[in-house]
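1. What follows is a predicted protein model with its sequence.
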Amino acid sequence: MTSQTITATASGTWKLGDRTVHRIGFGAMRLPQQGEAFAPEADSRDRDQAIGVLRRAVELGVNHIDTAAFYFSPLRSANELINRALAPYPDDLVIATKVGPGRDPSGAWLPHATPQQLRGQVEENLRQLGRDHLDVVNLRIVGTDSLADRFGALAELRDAGLIRHLGLSNIHLHHLAEAQAIAPVVCVQNMYGIGASSEQEELLRQCGEQRVAFVPFYSIAGTRRTAGAPAEDSSGVQAFARARGVSAAQVRLAWTLHRGAHVLAIPGTGDVDHLAQNVAAGSLRLSQDEVDELASLRPDDAEG
């Protein structure tokens, strides 16, 4: 699959609130360091390399970048790399960030923020990105408890003009309705990919019915999660990729995009060649039979 001249426009568009984005975006989680994200022993990525990847992403038409203040290595911060690489920001660029989790300077995880602490996290993202407002802020949660107090706190910051749109991350089915009763939700970020569970499929379906963007994470990495894409993908995905003359990662990305017009992909990488391949996946067209064939892979077949 030739990827050099394929841009993110090939993936189509969707609206995040009042902002139109290409359906292939970029995830900044892996940008600050090489190897597994958040691993304390991993080396920080070369600064110029990271900046080059971000600038190339925008050149390739990417206008949706996912980040967070807790994406950092000992020497690099994803938000500050984005600021250095892309400010002053293009008018069409949408930067989505996450709040809820936090890390101390050593990288250790902190308890998730209380409603009162969320404003400080929003302000830290604003400072690092050099913005006077945030395009999209996703509340990331853990567990099944009510998110009303925390989402309500973000809704107040939205009313104050610090946030333009709100989203959710890592939620269960009931959380979407709970949040929608407080303020509009423009996107849901959840783990999703080939071999997804029935609950994940139902959440994707409900988002589509409500015209809420569904933004899968770990769609390439699968169970390896922050460790990134597997060196040897599953036999089922590999066989399919060979038959189409593409990479397994491109198959996984294309498959998620075919699950609904409201699905937005945010693959991350620190390599410009991998970036081009990820963007090119937005032009890969699958028949309904091929989509169904890949969906039928059992979780162990899908994850390798």
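-> Structure received. Residues are numbered from 1 along each chain as shown.
2. CA atoms for contacts and neighbours, from now on please.
-> Will do.
3. At the geometric centre of the protein, which residue sits there?
-> Ranked by distance to the mean C-alpha position of the chain (C-alpha atoms, centre = their mean), the top residue is residue 266 at 4.0 Å.
4. pretty sure that one is touching residue 29, no?
-> No: at 10.0 Å, residue 266 and residue 29 do not qualify as touching, with contact defined as C-alpha atoms under 8 Å.
5. between those two, what contacts are shared?
-> The overlap between the contact sets of residue 266 and residue 29 (C-alpha atoms under 8 Å, 6 or more residues apart in numbering) consists of residue 66.
6. what sits against the residue nearest to the centre of the chain?
-> Residue 266 touches 24, 25, 26, 27, 64, 65, 66, 215, 216, 217, counting by C-alpha under 8 Å, 6+ apart.
7. Mind telling me what element the residue nearest to residue 139 when sequence neighbours are not counted is part of?
-> Excluding the flanking residues, the one nearest residue 139 by C-alpha to C-alpha, 6 or more residues apart in numbering is residue 168, at 4.8 Å. In this structure, residue 168 is located in strand 163-169 according to DSSP states H and E.
8. and that strand, what does it pack onto?
-> strand 134-140, helix 148-159, strand 187-191 (3 or more C-alpha pairs under 8 Å, 6 or more residues apart in numbering; DSSP states H and E).
9. of all the ones you listed, which lies closest to residue 178?
-> Closest approach to residue 178 among the helices and strands packed on strand 163-169 is made by helix 148-159 (6.8 Å; C-alpha to C-alpha).
10. Could you give me the buried positions within that closest one?
-> 148, 150, 151, 152, 153, 154, 155, 157, 158 (16 or more other C-alpha atoms under 10 Å).
11. May I see the residues you listed organised as a markdown table, with distance to residue 198 added?
-> As requested, the buried residues of helix 148-159 are arranged in a markdown table below (distance: C-alpha to C-alpha, whole Å):
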| residue | distance to residue 198 |
| --- | --- |
| 148 | 25 |
| 150 | 27 |
| 151 | 26 |
| 152 | 29 |
| 153 | 31 |
| 154 | 30 |
| 155 | 30 |
| 157 | 34 |
| 158 | 33 |
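12. this is the comparison structure:
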Amino acid sequence: MTSTTFHIGKDLRVRRLGFGAMRLPTEPGPAREAALGVARRAVELGVTLIDTAHLYGAGANEELLAEALHPYPEGLLITTKVGVARSGPAGEWKVDGRPAVLRDQVDQALRRLRVQRIELLQLHRVDPETPLADQLGTLGELRAEGKIGRIGLSEVTVAELDQARGFVDVASVQNRYNLLDREHEPVLAACEAAGIAFLPWRPVTWGESGAQAEIAAVAAELGATPTQVALAWLLGRSPVILPIPGTARTDHLEENLAAEGLALGPAHRDRLDRLAAPA
């Protein structure tokens, strides 16, 4: 039977099917009010892992989650990401892992999320212009200072993951991965071998029509939706996978979370496995 929970960093227990907050509108108005309701409904339905980032609205997404959920219920993990900043020549967003930037964004996240410590802090991207030792060394210092509980990475290769583990304990990796896009299969394998949480972003996507038709056929046979099939496939793919599907609609949220109860038999899984060749 597929486990519904995972211990990030070996000690932080979360429900494997989480929620990605990126799509929640943050501008004042009815859409924002609805977004607050979606975040609250996620927690009501038992979500214990919510993903956000400094990049999402320059911290506005973090503020939205705090408004919706603070004071946080026991066991709720809000993980955020740092390392992308408006530091391009014209003030545009760019990967920026300079120590001062990482420290500032962590301090901003602590203030916006209204917490003393971020239990899981992920480096949004590795900055090729800043030595990795400086980037991870800074996060390690922040952990020693008690501002960070665990350190994760995002969009890394196996080589980068190996190198990073030489500097810090890596608790999670957040790479793009789904039923039809398995480019990072080697990274998933490395995470599984090391017991590192693998949070696939863009966990649901659609490819060419033949693949869509096959997924729809499996869904029809199981009385489910294609999205639920895609999420159930991820949950069964590896015990370290923690999908974080995002939505701004309560009905889609409920549909996504119901995928946890969908059982894919060997025949269905075999058909789905063949839709995209592993990397």
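-> Received, thanks. Fair warning: this is a prediction, and the values are worked out from it, not measured in the lab.
13. TM-score them against each other, please.
-> Comparing the two superposed chains by TM-score structural alignment, normalised by the length of structure 2, the resulting TM-score equals 0.89, with 271 aligned residues with a C-alpha RMSD of 2.7 Å.
14. Neighbour-wise, which one of the contacts of residue 266 of structure 1 leads?
-> Of all those, residue 24 has the most neighbours under the rule other C-alpha atoms under 10 Å, reaching 32 neighbours.
15. What is the aligned counterpart of that residue in structure 2?
-> Aligned by TM-score structural alignment, residue 24 of structure 1 pairs with residue 17 of structure 2.
16. Same question for residue 92 of structure 1.
-> The pairwise alignment with structure 2 assigns residue 92 of structure 1 to residue 75, based on TM-score structural alignment.
17. what's the closest non-adjacent residue to its match?
-> Closest to residue 75 of structure 2 by C-alpha to C-alpha, 6+ apart is residue 48, at 6.4 Å.
18. residues in contact with that neighbour?
-> By C-alpha under 8 Å, 6+ apart, residue 48 of structure 2 lies in contact with 14, 15, 18, 75, 76, 77.
19. ranges for the helices of the stretch 1-150 of structure 2?
-> Per DSSP state H, counting those that start in this stretch, the stretch 1-150 of structure 2 has helices spanning 30-44, 60-69, 99-113, 132-144. These are given in chain order.
20. How many residues are close by the counterpart of residue 205 of structure 2 in structure 1?
-> When the structures are aligned by TM-score structural alignment, the residue of structure 1 matched to residue 205 of structure 2 is residue 221. Neighbouring residues of residue 221 of structure 1 were enumerated by other C-alpha under 10 Å; the total is 20.
21. and what of residue 210 of structure 1?
-> Applying other C-alpha under 10 Å, we find 11 other residues in the vicinity of residue 210 of structure 1.
22. so what corresponds to it in structure 2?
-> Going residue by residue (TM-score structural alignment), residue 210 of structure 1 aligns to residue 194.
23. same thing with residue 238 of structure 1?
-> Match for residue 238 of structure 1 (TM-score structural alignment): residue 216.
24. Would you mind naming the helix or strand containing the residue of structure 1 most remote from its centre?
-> When distances to the mean C-alpha position of structure 1 are computed (C-alpha atoms, centre = their mean), the maximum falls on residue 243, with 28.0 Å. When elements are defined using DSSP H and E, residue 243 of structure 1 is found to belong to helix 235-244.
25. Go through that helix and flag the buried ones.
-> Within helix 235-244 of structure 1, the residues that qualify as buried are 236, 237, 238, 240, 241, counting by 16+ other C-alpha under 10 Å.
26. Nearest to residue 162 of structure 1 among these?
-> After measuring these against residue 162 of structure 1 - C-alpha to C-alpha - the closest member comes out as residue 237, at 42.8 Å.
27. what's the closest one in contact with, if anything?
-> For residue 237 of structure 1, counting by C-alpha under 8 Å, 6+ apart, the contacting residues are 248, 251, 252, 294, 302.
28. Please report how far the second one lies from residue 209 of structure 1.
-> I take that to be residue 251 of structure 1. To residue 209 of structure 1, residue 251 of structure 1 is 25 Å away according to C-alpha to C-alpha, to the nearest Å.
29. swap in the last one?
-> For residue 302 of structure 1, the distance to residue 209 of structure 1 under the criterion C-alpha to C-alpha works out to 27 Å.
30. So between the two, which is more surrounded?
-> residue 302 (23 against 10).
31. how about that one, what's its match in structure 2?
-> When structure 2 is aligned by TM-score structural alignment, residue 302 of structure 1 is left unaligned.
32. isn't there a helix covering residue 302 of structure 1?
-> Yes: applying DSSP: H, G, I helix; E, B strand; the rest coil, one finds residue 302 of structure 1 inside a helix.
33. Just to check, it is in contact with residue 232?
-> No: under the criterion of C-alpha under 8 Å, residue 302 of structure 1 lies out of contact with residue 232, with a separation of 11.6 Å.
34. can you tell me which residue in structure 2 aligns to residue 56 of structure 1?
-> Using TM-score structural alignment, residue 56 of structure 1 pairs with residue 41 in structure 2.
35. Give me the neighbour count for the nearest residue to its match once chain neighbours are set aside.
-> Leaving out its chain neighbours, the residue that sits closest to residue 41 of structure 2 by C-alpha to C-alpha, 6+ apart is residue 250, at 7.3 Å. As a burial measure, the neighbour count of residue 250 of structure 2 was computed by other C-alpha under 10 Å and equals 17.
36. Just tell me what residue 250 of structure 2 corresponds to in structure 1.
-> Correspondence of residue 250 of structure 2 to structure 1, assessed by TM-score structural alignment: residue 272.
37. who are the neighbours in contact with that match?
-> So, once contact is read as C-alpha under 8 Å, 6+ apart, residue 272 of structure 1 ends up touching 52, 53, 56.
38. Would you mind measuring from the residue farthest from the centre of structure 1 to residue 194 of structure 1?
-> Taking C-alpha to C-alpha as the measure, residue 243 of structure 1 and residue 194 of structure 1 are separated by 18 Å.
39. Many thanks, I have nothing further to ask.
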